[in-house]
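A.B. asks: how would this look folded up:
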Amino acid sequence: MGEINMLAIFLAALAFFVIGMVWYGLLFGKIWQREAGITDGTIARGHNMALIFVLAFLFELLIALMLGHQYARTNPSPRGLMMIATGFGATIMAPAIGINYLFQRKSWKLFAIDAGHLIVGMTAMGLVFLAFR
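C.D. replies: Modelled structure (predicted):
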């Protein structure tokens, strides 16, 4: 078993976090807000955004830690490394939220935005780990 690179894990989580900022801010912010049923008023009412961001980053760290552990255990090729990262987003994370959204009667547009974020975020994580090879 190889070593788990904690710097790569932190930077991979940070990459996912930054992707989320761009994804839900500049790219799809207003559409996502509408589809999720979140108004500007809801955001302005003082929900603890700092806590939400900290917890989101901690969850992303957990994902990166698991991905780093997977890489340390299997030592995949660069191609395999990216297939694991992107595949995890596309075939595990996105379908998992898809199942929830079906039962919650969420829109396909919301699913596409959220699933796309997970797939792109996981790909970014993979690229960070690849850079540390």
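A.B. asks: Please count neighbours and contacts with C-alpha atoms only from this point.
C.D. replies: Will do.
A.B. asks: and the longest helix seen in the chain, what does it pack onto?
C.D. replies: Counting residues, the longest helix found in the chain (DSSP state H) is helix 49-74. For helix 49-74, the packing partners by 3 or more CA pairs under 8 Å, 6 or more residues apart in numbering; DSSP states H and E come out as helix 6-22.
A.B. asks: Please generate a structure for the following sequence too, so the two can be compared:
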Amino acid sequence: MDFSNINFLAVLVGGILAFAFGALWYSPVLFSKAWQAEVGLSEDDIKGANMAKIFGTSLLLMLVMSLGMAIMLRGHDEGEITTVTGLMHGLYVGVMFVATSVGINILYQRRSVKLFLIDAGYQVIMLMIMGAIIGAWA
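C.D. replies: From the prediction side, this is the model:
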């Protein structure tokens, strides 16, 4: 694996923007109340959580995911990668691997289609953001 083709600034920005998008996606502006109801968390549950641990670990995991996207897109240096190809790779990985995995978990947990759409929708768009940024800076 040749890491010389990896733009680590793009990896960092991709992970941070995916995290920021999650803050919007799971905010009161979009899906926080619906998500909270679907997973059965009360306001007290939310207030009692260790948010520094949750947010910090989430950001770290998103940075790892962004690095994985960069390795997939650039680690083999097989042709030109653009914003659009990065976006499309994010879509493919999001739909064909991540959303399907989320869907399987939702089925076994006997959760709703609504929760699947919220959680898988975020994951797909997040990966598209990462892919587009890494592709743009390739």
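A.B. asks: Buried ones in the longest helix of the first structure, by neighbour count?
C.D. replies: 56, 57, 60, 61, 63, 64, 65, 67, 68, 69, 70, 71 (16 or more other CA atoms under 10 Å).
A.B. asks: Taking these, tell me the two that lie furthest apart.
C.D. replies: Farthest-apart pair in the buried residues of helix 49-74 of the first structure is 56 and 71; separation 22.6 Å (CA to CA).
A.B. asks: which SSE is the equivalent of residue 122 of the first structure over in the second structure in?
C.D. replies: Using TM-score structural alignment, the partner of residue 122 of the first structure in the second structure is residue 127. Using DSSP states H and E, residue 127 of the second structure falls within helix 113-136.
A.B. asks: swap in residue 90 of the second structure?
C.D. replies: Taking DSSP H and E as the definition, one finds residue 90 of the second structure inside helix 83-93.
A.B. asks: quick check: the following helix or strand past that helix aligns to which part of the first structure?
C.D. replies: Next helix or strand after helix 83-93 of the second structure toward the C-terminus (DSSP H and E): helix 100-109. The alignment of helix 100-109 of the second structure onto the first structure (TM-score structural alignment) spans residues 95-104.
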